[in-house]
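[1] here are the coordinates; sequence isn't available:
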């Protein structure tokens, strides 16, 4: 299953840049859980990848900072009983993480001022609330 990882229509990670490790998974599987290496660790060296442009790499490294260790992002999948299903799940999760990290930054917010009407409504509501509280004065004895 050595196929390229398609992140987006413009970004494809060659299969040679991905590293898979398999180990025994915990969870369902009965007696087979002790023999089948169904857990998958998918690693991708983001810092040294030739398939990602330098400017995009910087943005991705910044956004994925908590998940990247020594320039390598590692995704683990062990929720399925079958190794093939876990491989698919890990590849999809890695593609999703890279897709989100590669997204362009949101447009800058243009600061706005409150309208005169919204200021008046706010002040009116504050005065009304103050009147309500003032009406709760102490009981005369």
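    The structure has been received and is ready for your questions. All of these numbers come straight from a predicted model, not from anything done at the bench.
[2] going forward, measure contacts and count neighbours with C-alpha atoms only.
    Will do.
[3] tell me the secondary structure at the residue nearest the centre of the chain.
    Centroid-nearest residue in the chain: residue 97, 5.7 Å away (criterion: C-alpha atoms, centre = their mean). Three-state call for residue 97 (DSSP: H, G, I helix; E, B strand; the rest coil): helix.
[4] try this one next to it:
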């Protein structure tokens, strides 16, 4: 079981881990040992997550969200299988934690009268400067 916070914890059946061969450092050992982990979390079918959290999680996961509604996290940072597994689980937990935060609603505001006047004054001054850049007419 993976504990996210006081209210959310993910059951073991929701998470599957597959170990594959990793690229990178490790010499000949890299060809023999499957140290990289591919963690798969069935987010869409998860009873642990409420609907709004799932929607935010889908948006946060981006490319890691599959058509079946699963999140796939890959980790091959270290040569240790158990360390990669811990890193992948921590990444999943962090992603779910971010999804639990409800974003603040934006309150529309109007620009103040003074700021509107300052903006218009600056525009007028800028226009006058630009108008002076025109071709100089000689006495004809």
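    Received, thanks. Everything numeric in this text was worked out from a predicted model, so none of it was measured.
[5] still on that earlier bit, how far away is the residue nearest to the centre of the first structure from residue 35 of the first structure?
    As for residue 97 of the first structure, its distance to residue 35 of the first structure is 31 Å (criterion: C-alpha to C-alpha, to the nearest Å).
[6] before we move on, back to that, which one in the second structure is aligned with the residue nearest to the centre of the first structure?
    Counting by TM-score structural alignment, residue 97 of the first structure corresponds to residue 95 in the second structure.
[7] wouldn't that match be in contact with residue 56 here?
    No. Checked against C-alpha atoms under 8 Å, the pair residue 95 of the second structure and residue 56 is beyond contact range at 9.9 Å.
[8] show me where the first structure has strands.
    Shown for the first structure, the strands assigned by DSSP state E span residues 5-6, 12-13, 18-23, 39-45, 68-69, 72-77.
[9] out of the ones you listed, which is the most enclosed?
    Counting by mean count of other C-alpha atoms under 10 Å, strand 39-45 has the highest mean neighbour count of the strands of the first structure, with a mean of 21.
[10] tell me the angle of that one relative to strand 18-23?
    Per axes from the mean of the first three to the mean of the last three C-alpha atoms, to 10 degrees, the angle that strand 39-45 of the first structure makes with strand 18-23 is 150 degrees.
[11] what's the matching range in the second structure for strand 39-45 of the first structure?
    Aligned by TM-score structural alignment, strand 39-45 of the first structure falls on residues 36-42 of the second structure.
[12] and that stretch, how far from the chain's centre?
    Centroid separation for stretch 36-42 of the second structure versus its chain: 17 Å, with C-alpha atoms, centre = their mean, to the nearest Å.
[13] other residues contacting that stretch?
    14-22, 69-77, 79, 81, 84-85, 88-89 (C-alpha atoms under 8 Å, 6 or more residues apart in numbering).
[14] let's go with 7 Å and repeat that
    For stretch 36-42 of the second structure, contacts defined as C-alpha atoms under 7 Å, 6 or more residues apart in numbering pick out 14-22, 69-76, 81, 84-85, 88.
[15] aligned partner of residue 20 of the second structure in the first structure?
    Here residue 20 of the second structure is matched to residue 23 in the first structure, going by TM-score structural alignment.
[16] done for today, thanks.
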